[in-house]
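# structural data only, the sequence is not supplied:
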């Protein structure tokens, strides 16, 4: 199967987890990829995992100037892109009474302002008939006591998906979102949990998943690639849950 033959796809937050899994599969299916990340170890990992010719770019979604830099680099080195996955994200949980300005701003800047500014810069590079994907989350649907700010930022992503689907429809560009549940990635490392707290949290989460386990990065990436591919040519403004049935309870 060569769903991405002669296609160029950009994945922000694509140097680890499901973003990197997707990038590897795109290459296997005949496409070209560019991925962004912020930490050197993830950049190095992506550089080793992807073939020469793939773009591995340091770019921080929380930095408003970085969106302009990303737009310029994509235009210079790729010319145009057929698909865009705005996947860079950040999450942290904490009691409502402990929320401070930095706690809110750090998540809002990466999860909401980042994709908004990136979209503004990258929209001209998108080919007509292309596809855009955003990474939301099951968090807005769960009402977790200590996840209010994170859930709010991901709820905003879901709203952006629908608005952009309307805005880009005249260009036949589809816009969808994928909402992962508990996926076994390094995402939780930034949530501020100790090892014991992380283990306890994961046990509690798994008890809420009808399939009884965490999902894998590859399972999430496969859904993302469906939405980025022409197989989803009549899907736009939709959000696909990848959560083992978690949100149906």
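Received the coordinates, thanks. The structure displayed is predicted, hence computed values, not measured ones.
# C-alpha from now on. contacts and neighbour counts both.
OK.
# which other helices and strands does the helix ranked longest in the chain contact?
In the chain, assigned by DSSP state H, the helix with the most residues is helix 148-168. In terms of contacts (3 or more CA pairs under 8 Å, 6 or more residues apart in numbering; DSSP states H and E), helix 148-168 is packed against helix 101-108, strand 126-135, helix 139-142, strand 174-180.
# got the angle between that helix and strand 174-180?
Between helix 148-168 and strand 174-180, the angle comes out at 160 degrees (axes from the mean of the first three to the mean of the last three CA atoms, to 10 degrees).
# helix 148-168 to helix 101-108, inter-axis angle?
Using the same axes, to 10 degrees, the inter-axis angle of helix 148-168 relative to helix 101-108 is 30 degrees.
# just the buried residues of helix 148-168, please?
If you call a residue buried by 16 or more other CA atoms under 10 Å, then helix 148-168 has these buried ones: 148-158, 160-162, 164-165, 168.
# what's the answer for stretch 69-79, then?
Within stretch 69-79, the residues that qualify as buried are 70-72, 74, 78, counting by 16+ other CA under 10 Å.
# second one coming, line it up with the first:
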């Protein structure tokens, strides 16, 4: 339907999962595209799936030098941006007694600090009418044992989206968030947990979910398309939950 015809998009964390599914959908809808990833091999595999016209750049989401270099390359290639989808993030267990300062700083640097400064440094490239989309998580509204630092980083993003939504709307730039629940992504399946523990967690989530399954990345991508397109022109500072209803029964 070409909802993004003539628009240019940058998706961080675009080499797998929600980011890659969104990249494929954005391309199908007519966007010009740049994606980032940390792993060169995974990024190259994604680029091959997306085609030679996609700009694929290795970049560490929490490193300010990488962010500046990324945006310089995107600027040289595309000049301006219409869509900035900040999807890169990391999730690690952080039991209170075992969490180190380095681990705390790494999670907050990638999940929160990197997002804030990517928006800041991308501002000169963002055209009036541009859309900024941030991936949060349903953990940002609930107690999440053993993942407290990850949940806090996503709660910080939720607050930031509200504040920057007000800050930037005067420039014609919309800021919104997608709040995914349990999604069957490579990132989730790579959580550093023993196999039996991981399977027990997955089975428990499926059992508690009203829809009785994990979501697919493609289902989240359709919400990203809505926020990226002019269909959401009157949506500002919002967080759209995509979780199969699990937050209705598992959150306060």
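Received the coordinates, thanks. Predicted, not measured: the structure shown is a model, and the values here were computed from it.
# that older thread, how far apart are the longest helix of structure 1 and its match in structure 2?
With mean CA distance after the TM-score superposition for structure 1, helix 148-168 of structure 1 departs from structure 2 by a mean of 0.6 Å once superposed.
# compute the inter-axis angle for that helix and strand 126-135.
Orientation check (the same axes, to 10 degrees): helix 148-168 of structure 1 against strand 126-135 gives 160 degrees.
# and helix 148-168 of structure 1, which stretch of structure 2?
Helix 148-168 of structure 1 lines up with residues 148-168 of structure 2 when matched by TM-score structural alignment.
# distance of the residue most central in space within structure 1 from residue 136 of structure 1?
With distances taken as CA atoms, centre = their mean, the residue of structure 1 nearest its centroid is residue 87 (1.9 Å). Separation of residue 87 of structure 1 from residue 136 of structure 1 (CA to CA, to the nearest Å) stands at 8 Å.
# try residue 68 of structure 1
23 Å.
# again with residue 32 of structure 1
The gap separating residue 32 of structure 1 from residue 136 of structure 1 is 24 Å, by CA to CA.
# about what we covered before: which of residue 68 and residue 136 of structure 1 has more neighbours?
Taking other CA atoms under 10 Å, residue 68 of structure 1 and residue 136 do not tie; residue 136 has more neighbours (30 against 16).
# contacting residues for the more buried one?
Each residue near residue 136 of structure 1 by CA atoms under 8 Å, 6 or more residues apart in numbering is listed here: 154-155, 157-158, 177-180.
# and the residues you listed as JSON lines, adding distance to residue 38 of structure 1?
Output for those, formatted as JSON lines (distance: CA to CA, whole Å):
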{"residue": "154", "distance to residue 38 of structure 1": "20"}
{"residue": "155", "distance to residue 38 of structure 1": "24"}
{"residue": "157", "distance to residue 38 of structure 1": "21"}
{"residue": "158", "distance to residue 38 of structure 1": "24"}
{"residue": "177", "distance to residue 38 of structure 1": "22"}
{"residue": "178", "distance to residue 38 of structure 1": "22"}
{"residue": "179", "distance to residue 38 of structure 1": "22"}
{"residue": "180", "distance to residue 38 of structure 1": "21"}
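# tell me the contacts of the nearest residue to residue 172 of structure 1 once chain neighbours are set aside?
The spatially closest residue to residue 172 of structure 1, leaving aside those adjacent along the chain, is residue 129, at 4.6 Å (CA to CA, 6 or more residues apart in numbering). Contacts for residue 129 of structure 1 (CA under 8 Å, 6+ apart) come out as 82, 171-174.
# the corresponding residue of structure 1 for residue 138 of structure 2: neighbour count?
Using TM-score structural alignment, the equivalent of residue 138 of structure 2 in structure 1 is residue 138. Per other CA under 10 Å, the neighbour tally for residue 138 of structure 1 reads 21.
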